[in-house]
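1. Next come a sequence and a model predicted from it.
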Amino acid sequence: MLYGGHIKAPEDIDFLRKLKFDFGEVIVRDKASRSLWANSGVTNQYDDGFFLVAHGPHEGPPNDLNNIWNTYIPALAETVDIIERMGISFLTIHSWMDPRFVKTSVLEEKKNALRRIVDYGRQHKVVISLENLSENAADFEAVLNVVPDLAVTLDVGHGQLLTETNTSFGIIERLGSSIRHVHLHDNRGGTGVRDDLHLGIGEGIVDFPGILRALVGSGYNGTMTLELEKYDLQKGRAKINRIIQLSQE
């Protein structure tokens, strides 16, 4: 596996490289951060093998099609332009596709929006990857049936929210071949954004041994971002690495 952490500012790159992480996930959340990275001079070229991926902006109101088409999709396109110039070729995005909370008509239009941004990404040699929020495997399958070249970013912490059983298991089982990136953090379950605590590994109830065993069993051997505070990164990496080693014995 390849382990990474968040990069919110250029100096975070040196921090992760000193800790011998494999990569960093550049956070491009809003207009200010797009401006920051557009003018940073940072490029995805490092002599030690370190590399960069990216994470795009928040979607905004999930049922507001005007916002999706006129604000969110343009923001994603601008993000693609910026990271292409930085030499980054992988972008994780949000688009809430849970039919419990998003209207059916909106879900259908969102699929068209995702088709649009995936095509735009391809034109600029950037892979677009959709991160699970509260969706289950069936919800994501409905999206991939329309946009089959959309990649999946599996967020195991999000998989613990608004559910009795972590949805990561179903996503791995049914969509394992589409998973291109993983986010790791812990929580105690819950029913909303306030419960997305991003605790250190093992501080919540996420079944990391079970999920990682399933992930490794599916053949995954790619990038994993530890979405943790800086002080938790090394400890989190060691814990995850140990769990994976044990799962292979």
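-> It's in. Here the structure is a predicted model, which means the values were calculated and not measured.
2. alpha carbons only for contacts and neighbour counts from here, please
-> Fine.
3. List the buried residues in the host helix or strand of residue 6.
-> Remark: residue 6 resides in strand 2-7, with elements defined by DSSP states H and E. By neighbour count, with 16 or more other C-alpha atoms under 10 Å as the criterion, the buried positions of strand 2-7 are 3, 4, 5, 6, 7.
4. Need the max-distance pair from the residues you listed.
-> Maximum pairwise distance in these, criterion C-alpha to C-alpha, is 13.0 Å, between 3 and 7.
5. Give me the contact list for stretch 59-72.
-> Contacts made with stretch 59-72 from outside it, assessed by C-alpha atoms under 8 Å, 6 or more residues apart in numbering, are listed as 57, 94, 95, 96, 102, 103, 106, 109, 110, 113.
6. no, scratch that, I was asking about stretch 88-98
-> For stretch 88-98, with C-alpha under 8 Å, 6+ apart as the criterion, the contacting residues are 43-44, 52-59, 62, 80, 83, 102, 107, 110, 125-136, 139-140, 143, 153.
7. cutoff 6 Å now
-> When contacts are defined by C-alpha atoms under 6 Å, 6 or more residues apart in numbering, stretch 88-98 is touched by residues 53, 54, 55, 56, 126, 127, 128, 129, 130, 131, 135.
8. number of nearby residues for the last one?
-> Okay, so that is residue 135. Residues near residue 135, counting by other C-alpha atoms under 10 Å, number 23.
9. try the fourth one
-> When neighbours are counted by other C-alpha under 10 Å, residue 56 registers 25.
10. can you check residue 190 too?
-> Count around residue 190 with other C-alpha under 10 Å applied: 16.
11. Next one for the comparison:
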Amino acid sequence: MKLAFSTNAYTNHTLPEAVRRIAGHGYAGVEILGDAPHAYFPEFDADDEAALADALDDTGVAVSNVNANTATGYYDDAPPSSFFEPSVVNPDADLRAWRVDYTKRAVDLADATGAPAVCLASGRPLPGTMPETAYDHLLDSLHDILDYAEPRGVDVGIEFEPELLVESTDEVLTLIDDVGRDGLGVNLDVGHAAVYGEDPRESIEKAAGHITGVHLEDIAGGVRGKHYHLVPGDGDLDFAAVFDALDGVGYDGFVTLELYTYPDRPDEAAERAFEALSRYV
């Protein structure tokens, strides 16, 4: 296993600068935020991709994942609840198609940078849309995305989260079975499992063989704690148990710190997280 750090903590910096800062803290990998202000795909052009490639070449870090969970750049003035909209379960077919195409652009960036996967959240059913209908939209959207991603060798990891359509380990594994495609897995956010009330070790063991990537953060209160991402050591999760479980299921990919809650102190968060977790990798 290797440690990576997500650029979503560095939203006050350009993407190339975020890559260089993360590399400077000793991380082997960097996760690219596939959203504003880093790689919002309708505006991310060839010059931006070249600047990113230069930063990756200069630092030697790998790309662990392209995080396409959100698309707040879609809005001129994004409301606080906009995180996942337009989603792949949106009842409007045109908006749903926009998000599918957006995810394909994330796949293109993963392909160009050698990232093994992109991650995607299901979104939540909007008022007036029954969960069963939203689930049908999700299945259709994922087949469309996978038709594009699989020939390019890029996996798609669904990241479950409390209060979304897919919010637990069991639900994401059911989805993987229902889709029935080798390119679909789970981007396992250990903190999300804990907030939902799951034992992180059990979540990892259940997801064995389907994990496309791992997100880590600490959670105050441990299982069923508050959903607020903390630097490891500032909450109550047992990271020794987490890494032991990952090792036990044979996971040998990147473990990515996702600390978007520290936009004003990203270097401090990156440094402290590396100090807390480097012993495990």
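-> Received it, and whenever you're ready, just let me know what you need. Quantities reported herein were computed from a predicted structural model and do not represent experimental measurements.
12. Can you give me the TM-score here?
-> With the length set by TM-score structural alignment, normalised by the length of structure 1, the two chains reach a TM-score of 0.81; 239 aligned residues with a C-alpha RMSD of 3.2 Å.
13. Can you identify the element that follows the strand holding residue 6 of structure 1 toward the C-terminus?
-> With secondary structure assigned by DSSP H and E, strand 2-7 of structure 1 is succeeded by helix 11-18.
14. That next one maps to which residues in structure 2?
-> Residues 17-24 of structure 2 are the counterpart of helix 11-18 of structure 1, counting by TM-score structural alignment.
15. What residues sit buried inside that stretch?
-> Of the residues in stretch 17-24 of structure 2, those scored as buried under the neighbour-count criterion (16+ other C-alpha under 10 Å) are 17, 18, 19, 20, 21, 22, 23.
16. longest helix of structure 1?
-> The helix spanning the most residues in structure 1, taking DSSP state H as the definition, is helix 104-123.
17. mean deviation of that helix from structure 2?
-> Aligned to structure 2 and superposed, helix 104-123 of structure 1 gives a mean residue distance of 1.7 Å (mean C-alpha distance after the TM-score superposition for structure 1).
18. can you pull the buried residues of the helix with the most length in structure 2?
-> Across structure 2, the helix with the greatest residue count (assigned by DSSP H) is helix 93-113. Within helix 93-113 of structure 2, the residues scored as buried using 16+ other C-alpha under 10 Å are 95-97, 99-111, 113.
19. After it, heading C-terminal, what element do we hit next?
-> Past helix 93-113 of structure 2, heading to the C-terminal end, the next element that is a helix or strand (DSSP H and E) is strand 117-120.
20. circling back: please, a ChimeraX command that selects the buried ones among the contacts of stretch 59-72 of structure 1?
-> A single ChimeraX command suffices to select whichever of those are buried according to 16+ other C-alpha under 10 Å:
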select :57,94,95,96,102,106,110,113
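21. Out of the contacts of stretch 59-72 of structure 1, which comes closest to residue 171 of structure 1?
-> Checking the contacts of stretch 59-72 of structure 1 one by one against residue 171 of structure 1 (C-alpha to C-alpha), the nearest turns out to be residue 96, at 15.5 Å.
22. Give me the helices and strands touching the strand holding residue 6 of structure 1, please.
-> With contacts taken as 3 or more C-alpha pairs under 6 Å, 6 or more residues apart in numbering; DSSP states H and E, strand 2-7 of structure 1 sits against strand 23-27, strand 223-226.
23. Let me have those strands in JSON lines, extended by mean neighbour count and distance to residue 214 of structure 1.
-> As requested, the helices and strands packed on strand 2-7 of structure 1 are exported to JSON lines (neighbours: other C-alpha atoms under 10 Å; distance: least, C-alpha to C-alpha, whole Å):
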{"stretch": "strand 23-27", "mean neighbour count": "24", "distance to residue 214 of structure 1": "23"}
{"stretch": "strand 223-226", "mean neighbour count": "24", "distance to residue 214 of structure 1": "15"}
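24. For residue 170 of structure 1, which of these is the nearest?
-> Residue 170 of structure 1 sits nearest to strand 223-226 of all these, at 18.6 Å, using C-alpha to C-alpha.
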